[in-house]
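**Student:** A structural model of the following input is requested.
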Amino acid sequence: MNSSEIRNKFLNFFKSKKHKIVSSSPIVCKNDPSLMFVNAGMVAFKDYFLGNKKPTQLRITNTQKCLRVSGKHNDLEEVGHDTYHHTFFEMLGNWSFGDYFKEESIQWAWELLTEVYKIPAEDLYVTVYKGSEEDNLSIDKETYEIWSNIISKDKIILCGKKDNFWEMGSHGPCGPCSEIHVDLRDKIEKSKVNAAELVNKDNPKVIELWNLVFIQYERKSDGVLINLPKKHIDTGMGLERLSMVLQGVSSNYDTDIFTGVIKEIEKISNSKYGDNEQKDISMRVIADHLRAVCFSIADGQLPSNNGAGYVIRRILRRAVRYAYSFLEIKKPFLGNLSEILIKKMSSDFEELVTNKQLIKSIIREEELSFLRTLDQGLVMLNSLTSKSKDKIIKGEKAFELYDTFGFPFDLTKIIAKEKGFKVDKNGFELELEKQRNRSKNAGESFVGDWIVISKKNHNSKFIGYDFLEAEISILKYRKIDSKKEGISYQLIFDQTPFYAEAGGQIGDKGKINLKDGKFINITDTLKEGSLVLHITKELPEFSSPKFIVSVDKLFRHAVECNHTATHLLNLSLRSILGNHIQQKGSRVSDKSFRFDFSHFEKIEKTTLDKIEIDINNLIDKEIGLEVQTNVSTEEAFKMGAIGIFGEKYGDKVRTIKFDESYELCVGTHVNNSKELWRFKIINETAIASGIRRIEAITNYSLKDYYNHRLKEFDSINNLLNNPVDVVETIKNLKNQSNKLKKNIELLENQRISTLKNQIEGKLENISGITKYIGIVDIDPKQIRNLIFSIVKGYTDILILMICHSNDIVNCSCYISKNIIDKTGITSKILFDPVIKKIDGKGGGQDFYSTYSFVGSRPNEILDLCKKSISKLF
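**Tutor:** Next comes the predicted model:
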C-alpha cells in the first residue's frame, strides 16, 4: 500500500463516518501571531476550539501539511541523524466540534487501524491520562472504561501530564489525550519484554502511532481549569510513520514518500544509500529538507533574512551544506531534484505543480548564493578549530559566521560537533541580542486576559462594505503592554465597519465617539483568527452600553484607490507580459502599494510606460465595480476568477470585477475606476529569483507627488534664470560639467600614478605576504583606485590605507583571495576589533572594505589596525 493509498483510505474512512474532507491549510500561518508555521493538524481549527468562530461543519477530516523545527523530538539538528525526525510532515486527522466525543473517536480509531489498515490488534497498546494533583484532576475514567471494552487492561498504560494532557499554550482549550502505540519488534524481542513497559520510553520499535485529544477544559491565565460548554475531538497521526508501519520497513526514509528522491541523490552523488553512515545522514537531511522548502515556497513563503523566511533559508542551507561536505556535490542541484518530489506529490498537492518553475528557480538562486560564501565560511571555521585549545568556538565568532557568511547557529553547531567542538550558545545569543537592540527590533509584550463585557457571540460582524459609521457594543477587551509601543488595548465589537488588515490591505483607522464631542482614536484594525481587533491607547467608560464608531473616510478611500489599482495592475501585467504572471503578494496602504508577481526578467522602462498608459486608459474608461458574494469557489475559478498565491479559500468566496479584471478578494475598493484619478509606477525591482515587485501610487499621493515635482521644476527654472528652453540649457550645462570632470579625472590619475610609485617602493614582504600599511594624502573617493592599481600581479598581498578629510578618517583594506582562502581572514574580520574600540560605519566584501570614523585621529586608527593585523597574521 503506497502512501497515497494510505492517505486516501484515511480520508475516505472518515468520509463514511459523515466527516467532510477539507484541503490542507497553507503551511505558513496567517492571522496567528503565536505561530510562523502550521505545526499540527488542529492549527487551522483553533478558532473553533476557542469559540471565536462557528464551524460550518461539525465533523471534518484532512491531511495537514506541518512544519516543525523546534520543540519535543523536533530539533532541526537531529533531522537526518535518525530515521524518524522530520521538519515537514503530513498529519492525518479527524475533528469533532461539539458533536461526537470519546466513545466514537476511540471506536473509529480502532476500526480503522485493525479492520481497514489490518494492523494486528495484539501489537497495539494505548495510554490513558492518570490525572494530576496539580490540576486537581483524577484519572480519565471514561476513556479507561471505553478502552477496557476493546482491549485487555494490561495493554492500557496510565501516563501523566507530560505525555497525556494536551494544551494549546499557556492558556486556552486543553484536555486529556489517549495515544495508540504499536509494537514493531520481532517475536524474540516481544517474548523478552512486555511492550507495555516500553511505551513512551523512546524505544524505536515501540512507537506512538495516533494521538486522540479530548478537548474538554479551558485553562485560564491563572492556571485554573474550567469545563468547556462544548467538547471537541482533535486527533493526529503522522502519514510518514503510518506508512512505515504499513509498508513493513524499518525507517520512515525507506517508505515510498522518500525513496524516489533518495535514489536520485544516489545518482547525483555517485553514492549508495546504506553503504556509509555519514552519507546516509546527508541523504536523509536532503530528502527531508527538500519537502519543507518546496511546500513552503508553494504556499507563499520565500526564503529571507527574517521570520518564517529565515527558517526556510536555514533549512535549505543545511541541506546544501550536507551535500557539499559529505556528498561532494559542489553545484546547485536541489532545484532539479525538486522535480522528483513534485511528480510524486502532484496528485495530492496541486500547488506544487502550479508553482513548479518558481520553486525550482528560487531554490537554485538560494543554492548559488550560499555556495558563494560556504567555502569561505568553512575555511574560517576550520581556522577557528585549528587554533582553539579548549575545543570551544566563541559566541562572537559563531555570530560572525552567521552575520558574514550566512551560517545559521545550528549549522555552525553541527560542523563543530563533527570536529569534537562545542559552540558558546550564550555568547552567540548575546551578540545576536546586541544586533537586535542596535536595529531596534526588540519588542516583547505582555498580553492580558480577555475582559468580557457582554456574553454575546464574540464574532464581529463586518459591515464595512456598506457603512463607515455604526452603533456598536463592546463585547470584550484586553490590555497589551509592549516594550516598543507601550500600553494599548484590543477591543472586540459586536459589529464593525472597520476593515481588519487582510489580503495585503492594511487595517482601517478611525474613532470611538464619546459624549461632548470627545473621542478615542482607533489607530489600527487587525485580525487574530476570526477576531477583529480594534487598537486604541485608552478605554471608554463602559457605563454606556452603546457607542458610535466611525472609520476615517479619507484614509479608507486612499487605501481603496490603491487596492483597486492592484487589480488593474494584475490585469495589465497579464495582458502585456503574459498569462504566466501570478500575484505573489501585496501591501496596500493609504500612501502607496507594492505588488509582487512572478516574472523572470527585469521589465524595461518602455514596457513600464506601456503598463502605466494601459492602466490610466482603464481609469479613463470609468469602469464600475461589480461585486458578487457567497459565490461557490469552484464556480468562481471556472468563470476565470484569479486567486492569490498561498491563500486557502473556503467553499464560498467574494469576487471583484473591473472590466476584464476578475479576482477573489475580501478587500475594499472604489465604486468606479475614475476615483483613482491617475496611476504612476515609482519603482520596479527584483525581490527574489523569479519574483518582481512594482511600487506605485494613485490619487492623493500622486497629486502630492506631482505638486512636489512642479515645485522642483520651478526651483530649477529659477536657478537657470528662467530660460526659454530649460531642457536645452541643462544639456549644455551637463556637457560643460562632463568636460570639467574629464580634466579633473586626468589630474587625479596623474596623482594616483605618482602615489602608486611611491608606495610600491615601500612594500614589505613579511612571512610570504606583501604588505603596506600607512596614511596617504589622497581624496577618499580615489583610495579604491589607488589600492587596486597596486595589487595587480600579487597573489598574497594586504594593503591598508588611511586618509582623512575634514573631521572624517577613512580606512580601506584589501586582502587577496589567496590569503582569505588560506586563513579565512577577511577585511571585515580585520576591522572588527577596530570598530569595537571606536565606533565606525562601513562595510564591503571579504577582499575589500572601507570604514569611516568621525572625530578620530588618523594615527589612532592606524595603531589599532596595526594591532589587529599583528594578532591575525
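**Student:** going forward, measure contacts between C-alpha atoms and count neighbours the same way
**Tutor:** OK.
**Student:** Strands along the stretch 401-550 of the chain, start to end?
**Tutor:** With DSSP state E, counting those that start in this stretch as the criterion, the stretch 401-550 of the chain has strands at 422-423, 445-447, 451-452, 461-462, 469-472, 474-482, 486-493, 495-496, 510-513, 519-522, 524-528, 531-536, 547-551.
**Student:** what do you get for the stretch 101-250 of the chain?
**Tutor:** Using DSSP E, counting those that start in this stretch, strands in the stretch 101-250 of the chain cover 124-129, 156-159, 165-167, 172-183, 206-219, 225-238.
**Student:** Reformat those strands into CSV and put mean neighbour count next to each item.
**Tutor:** Shown next, in CSV, are these (neighbours: other C-alpha atoms under 10 Å):
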stretch, mean neighbour count
strand 124-129, 25
strand 156-159, 19
strand 165-167, 19
strand 172-183, 24
strand 206-219, 23
strand 225-238, 19
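**Student:** how about TSV for the ones you listed, with distance to Pro26 added?
**Tutor:** Shown next, in TSV, are these (distance: least, C-alpha to C-alpha, whole Å):
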stretch	distance to Pro26
strand 124-129	32
strand 156-159	34
strand 165-167	23
strand 172-183	23
strand 206-219	22
strand 225-238	17
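**Student:** mind checking which of the strands of the stretch 401-550 of the chain is nearest Asn355?
**Tutor:** Nearest of the strands of the stretch 401-550 of the chain to Asn355, taken as C-alpha to C-alpha: strand 524-528 at 27.9 Å.
**Student:** Packing partners of the closest one?
**Tutor:** Helices and strands touching strand 524-528, by 3 or more C-alpha pairs under 8 Å, 6 or more residues apart in numbering; DSSP states H and E, are strand 531-536.
**Student:** got a list of contacts for the strand it packs on?
**Tutor:** Strand 531-536 is contacted from outside by 52, 458-460, 488-493, 500, 520-527, using C-alpha atoms under 8 Å, 6 or more residues apart in numbering.
**Student:** Please state the offset of that strand from the chain centre?
**Tutor:** A distance of 24 Å separates the centroid of the chain from that of strand 531-536, by C-alpha atoms, centre = their mean, to the nearest Å.
**Student:** Could you also give me the structure for this second sequence? I'd like to compare it with the first:
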Amino acid sequence: MSDISVNEIADAINNMSFDHPEWPMKKVRSAFIDYFVKTRGHKFWPSSPCVPHDDPTLLFANAGMNQYKPLFLGTADPNLEISTLRRACNTQKCIRAGGKHNDLDDVGKDVYHHTFFEMLGNWSFGDYFKEEAIEWAWSCLIDVYGLDPSRLYATYFGGNSQTPADTEARDLWLKYLPPNRVLPFDAKDNFWEMGATGPCGPCVEIHYDRIGGRDAGELVNADLPDVIEIWNNVFIQYNREADGSLRKLPAQHVDTGMGFERLTSILQGKDSNYDTDIFTPIFEAIRLLTGARPYAGKVGADDSDYVDMAYRVVADHVRTLTFAITDGAVPSNDGRGYVLRRVLRRAVRYGRQNLGAKLGFFSKLVPTLVEHMGEAFPEIVRKKEFVIQVIKEEEESFSRTLDKGLSKFSEMAENAEGGKFKGEDAHFLYTSMGFPMDLTELMCEEKNLKLDVEGFERKMAEEKELSAAARKAKMSGGSGKEMVLEAEQTASLISRDVETTKDEEKYVWEKNLATTVKACFIGRNETEDKTGFKDTISKSDGAAGLILQATNFYAEQGGQIYDTGFIKSPTGTLRVDNVQVYGGYVLHVGSVISGTFTCGSSATCEVDYERRRPVASNHTMTHVLNFALRDVLIGKEGETEGPSIDQKGSLVDDEKLRFDFSWGKPVGQDALAAIEGVCNAQITSSLSVNTYIAPLNDAKQISTLRAVFGEKYPDPVRVVSVCDTPIQDILKKPKDEIWKDYSIEFCGGTHLTNTKEAGAMVILSEEGIAKGIRRITAVSQDKAKEARNQARSFAERVKEVEALSGGELESETKKLKAELDGLQISCVAKADIAVVIDGMIKRVKEYRQKLIAAKVKGAEEACAAEVSKAKASGVSKCVVRYDFGVDGKTAQKILKAVAKDVAVMIITADVAGGKYGAFAAAPKTSDVDCKKWVEDTFKDIGGKGGGKKLNATRMIEGVDTIDKALEEARK
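**Tutor:** This next block holds a predicted model:
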C-alpha cells in the first residue's frame, strides 16, 4: 500500500485523462429533472435523507417514494407544503442494505448491484395514472435520452389468486411495443411493495437489451447483466395490511423509479455500472491508496483473486456509509446502525484481505467521494469531517479484531464437518470478534461451506416481534386493537365532510374547551366496513377514540409526549390515555368510563394541566440544554469550522427530558458542570419564553436558529425563543450577533412562559448511545429540586462517614458506595461525591492492610511458639488456632514463614461471616501428607477444599464445629 496523502490522491485524480462521455453523470441527472419539470408540469422536490427519521418501519429510504408515504396513506400533515403536491420529481438517495429490499449480498459479485444508488423518479398523487405514466416514460427514454426502441421490453403483473392481471397496463404498452416484448410476470417481479405493510400495487418495468439485434424476451428478469431493468412504474392502488390482505387506497398514485447508475452505463456505452464516470474516480483513489492492480471489471471465475470484487465492494460501501452517516445514522449494534457496521466491516475486510490495504485506508476515500458528488448533494460536503471521523474510529475498532477473527474463522472452517459451518461458531465470531453474520456467510461461500443461520435468524425474528408488539401495545393502550388512522380512515372522514381538527387551543393553559364530537372510533377492522367508525361508543367497546371539531389536547409529536385528561359530554365521560394526529385529524384514545358518546353531540375537553406542567418545563429546558451544549462545547464563534452539534432525537415527558446529539467523545465533568451552569443561569435570569408564527423563509434567516436535520417544517412556522426580545424584533435584524446568547428554535410543543418556572435543571447522566452520538438525561422543577436535596443530604452523610475510622468507616463506606450508583442526582455532583468516597475506600484499604499486617504478625508469633514446642518435643507437625479471617493469601503468607521445619495447620475463623478455614503446609523434607491430614480431620465435619501433599485447605460454613476440628487435627 502506498503512503500517498489525501491531497496527493486529489491531485492525481484531477490530472488524470478520464474519458469524457457524451452523457456524463451530471447531464443524465439534469435531463430527467428538466423533462418532468419543464415539459410535464412536475415540481422538483429534493431528495429526503436516506435515513428516514420519521418512519420507524424503514431502516433506510429504499425507494424514491418513501418520503411520500404520508400522501399515499392520507396521513400527511395539511400544514406542510408536501401535502399540496400533485406531481413531483427528483433524484432520491437510496440504500438497500437491510430489511425487505437488501442487495448487500449481491454487491461485488456482479456489475450492476449497489447498496447505495440514486433513483430518478416522478410521482403523481391522485393526479395522472397509468396512461400518462407509460406514455411519458416512453417519451423520456426515446425522445430525451435517444435509446433504441428495438432494445426495450416491458413487463406487467400477470395476476394471481389474490389480485387480477393488470391488463390495462398491458394494453397501454402494446401501443408502443409488439406483443413479444410486452411480457407478464408474477408478484415477485411486478407487484411492488415498500415493506411488509404499507402502500403497494402492480407495476410495469422497462428492460433494456445491451446487445440488441435479437429477441431477448427469455432473458428478461433472468438476472443477467446484458438485459437489465432500468425503469419501474408502480401503480399504487392498495395498502398491504398486517394480516397480509390488500385494501384499496382511496386515491390512485404513480411512483416511478429509474436506476440512475444503470441508465448512465447504457448512455455511456458501458457494459457495467462500475465502468462509468460515477465510479472511475473512486476506483483510482482505491488503487492509489492500496497499491493494488488497476480495476479490470472481472467477475466470477475470471476474478480468481477477488481483486475486482473488492474494488466494487469498497467503492459501493464508501458511498453508502458517507451518505448514511451524513444523513444521521452511525454504526452501532442494532437497527440501521448494525447494518452500517456490517457494510463497513465487509468493505474493510475486502480492502485488507484482497487489495492489500493497511489500517485507515477506508476513511481516506471519503474526500474523493465528496469531491465527486458534493455538487449534487452538498450535505456531504458540510459533513465531510464528521463522516471521516466516524468511519476512521469504526475502522480502527474493527481492524483490532479482524486479523484475530480471520485466524479464528480459518480454524473453525478446518474443523467444519460435512461441509457445514456451525451456527454457534458464527455466533461466536459475531459476539466476540464483531463479525456480522453475512460476512461469515460470505467467507464460508469462498471455502465452499454452508453456514447454519437458523438459530441466529430465529433470535432476530423474536426481537423484531417483541419490538412490533411493543409499538402496537403503545398505540392500542394494551387493548390489542389497531387504534390508528390510515388511508381508509382519513378518506372516510373526508368523504363525510369531517374537517381536520382545530388544535390551536393546545397552547392555552388552565382552560377547558367546548367542542363537538365529529367521529367515534373503535379501531381499524373492528366494524363491518373495516374503517372502525361508529355513530355511538360506550364502555362495552373497550378501547375507543374520539375525533373532535376542536381540541386543546396536545398530540404526541416533536419528541413531546401526549396530554392526558378527560372528555366529557352530557351523556358520558372518556378517559384520555393517548393522543395522536393523522393527516390533521387528532385522535383521542382511551376508554369510556361512563355513559356514551354520539357523533354530533357537544363535549368538553379537560386536559390534565398538572401533568402537562412538568412536560412543558422539560421541553423548554430541552431548548436551553441545546443552546448550552453549543455554547460550552463549541463557543459563540459557531460551527462553520470543526465539530458540530446536531440534535439526533429527544424525548420529553412529565418525568424527565432526554436529548441526543452528535459529538465525537464523552462530555467531560467540567464541561457538564458548565452546561448545567448555563442552563440554571438562564433559569435564574427569568428569561421570557416567546412564540411566534413566522414565514418559513424569514425565520430561516435567524443566524443562530436551531432546526432538526430531516424534520419537515410548515410554512408559516412556529418559532420559540428563550429571550426577552420579542421574536418580531429578532426577525427585523436576524443576523445580529446578540442572538448567539439565546436559544431560538422551530418547535410546535408546549412551553413555559418564563424560565423561572422551571425552578432548576439537573443533568442526571451523559452517555454514548452510538458511534458519535451522545445522550443527556435531565430533570427540572420538582424532580430537579428533589435531586438537589438528595445530593445535598447524601453529601452530608458522606461527610459524617468521612470522620469515622477503622471498622466503622469500612462498613459505612460500603453502604455509601452501593447507594451512590442508584441515586437520581446530578451526574456532576455524583462524580464529585464519588471522588470523596474513593478517598475513603483508599483509607479503608490502608486500614485493612494494617489490620492484616497485625494479624499476620500475631499469627506468625503464635505459630512460631507452637512450632518451637513441636520441635522441642520431636513431633513432625503442630496445630494453631488464630483468627485472622479466611483469606487464603494471608494464610499462605503465614505458612511460608513458619512451616520450615515441621508441618503446620492453622485453623482460623471469620466469626462475623459465619465460617472458618483450615490451611496446612509442610516443608519439602517432611513426610507429612497435608492433603490426607486435612481429609482425616474433616471426614466427619465436611466442608469443601483440596490440595496436594505439601499444601491443603478446607473451608467450612458455620463455626460451631471449630473445636472438634482442632481436636481431630491434633490427634
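**Student:** mind checking how far the residue nearest to the spatial centre of the first structure is from Ser543 of the first structure?
**Tutor:** Computing the C-alpha centroid of the first structure and ranking residues by C-alpha atoms, centre = their mean puts Ala308 first, at 2.1 Å. The spacing between Ala308 of the first structure and Ser543 of the first structure, counted by C-alpha to C-alpha, to the nearest Å, is 43 Å.
**Student:** ranges for the helices of the stretch 201-350 of the first structure?
**Tutor:** In the stretch 201-350 of the first structure, the segments counted as helices under DSSP state H, counting those that start in this stretch are 239-247, 256-269, 277-298, 307-326, 334-345, 350-354.
**Student:** how about the ones you listed in CSV, adding distance to Lys417 of the first structure?
**Tutor:** Formatted as CSV, the helices of the stretch 201-350 of the first structure follow (distance: least, C-alpha to C-alpha, whole Å):
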stretch, distance to Lys417 of the first structure
helix 239-247, 28
helix 256-269, 24
helix 277-298, 13
helix 307-326, 14
helix 334-345, 25
helix 350-354, 35
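**Student:** Deepest in the core, which of these is it.
**Tutor:** Mean neighbour count (mean count of other C-alpha atoms under 10 Å) peaks for helix 277-298 among those, with a mean of 24.
**Student:** want to throw the strands of the stretch 401-550 of the first structure into TSV with distance to Lys20 of the first structure?
**Tutor:** Formatted as TSV, those follow (distance: least, C-alpha to C-alpha, whole Å):
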stretch	distance to Lys20 of the first structure
strand 422-423	50
strand 445-447	35
strand 451-452	33
strand 461-462	26
strand 469-472	36
strand 474-482	32
strand 486-493	31
strand 495-496	30
strand 510-513	40
strand 519-522	40
strand 524-528	25
strand 531-536	24
strand 547-551	39
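**Student:** wait, which of these is closest to Asn617 of the first structure?
**Tutor:** Closest among those, once you apply C-alpha to C-alpha, is strand 547-551, at 30.9 Å.
**Student:** can you state the direction angle for the closest one and strand 486-493?
**Tutor:** In terms of direction (axes from the mean of the first three to the mean of the last three C-alpha atoms, to 10 degrees), strand 547-551 of the first structure departs from strand 486-493 by 110 degrees.
**Student:** Does anything pack onto strand 547-551 of the first structure? Which helices or strands?
**Tutor:** Packing partners of strand 547-551 of the first structure (3+ C-alpha pairs under 8 Å, 6+ apart): strand 469-472, strand 510-513.
**Student:** just how off-centre is that strand within its chain?
**Tutor:** 36 Å.
**Student:** same for whichever helix or strand comes after it, what does it pack against?
**Tutor:** Scanning forward in sequence from strand 547-551 of the first structure by DSSP states H and E, the next helix or strand is helix 553-576. Secondary-structure packing of helix 553-576 of the first structure (3+ C-alpha pairs under 8 Å, 6+ apart): strand 583-588, strand 593-598, helix 605-620, strand 661-664, strand 691-698, helix 699-719.
**Student:** Would you convert these into CSV that also reports distance to Gly504 of the first structure and mean neighbour count?
**Tutor:** As requested, these are exported to CSV (distance: least, C-alpha to C-alpha, whole Å; neighbours: other C-alpha atoms under 10 Å):
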stretch, distance to Gly504 of the first structure, mean neighbour count
strand 583-588, 5, 21
strand 593-598, 9, 23
helix 605-620, 20, 16
strand 661-664, 13, 21
strand 691-698, 14, 23
helix 699-719, 19, 14
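**Student:** Val727 of the first structure: which of these is closest?
**Tutor:** That would be, of those and by C-alpha to C-alpha, helix 699-719, which comes in at 10.0 Å.
**Student:** Please list the outside residues in contact with the closest one.
**Tutor:** Contacts of helix 699-719 of the first structure (C-alpha under 8 Å, 6+ apart): Ala558, Cys561, Lys591, Ser592, Glu675, Leu676, Trp677, Arg678, Phe679, Lys680, Pro723, Val726.
**Student:** Most neighbours out of those, which is it?
**Tutor:** Highest neighbour count within the contacts of helix 699-719 of the first structure: Cys561, with 32 neighbours (other C-alpha atoms under 10 Å).
**Student:** What lines up with that residue in the second structure?
**Tutor:** Aligned by TM-score structural alignment, Cys561 of the first structure pairs with Ser617 of the second structure.
**Student:** Cheers, nothing more for now.
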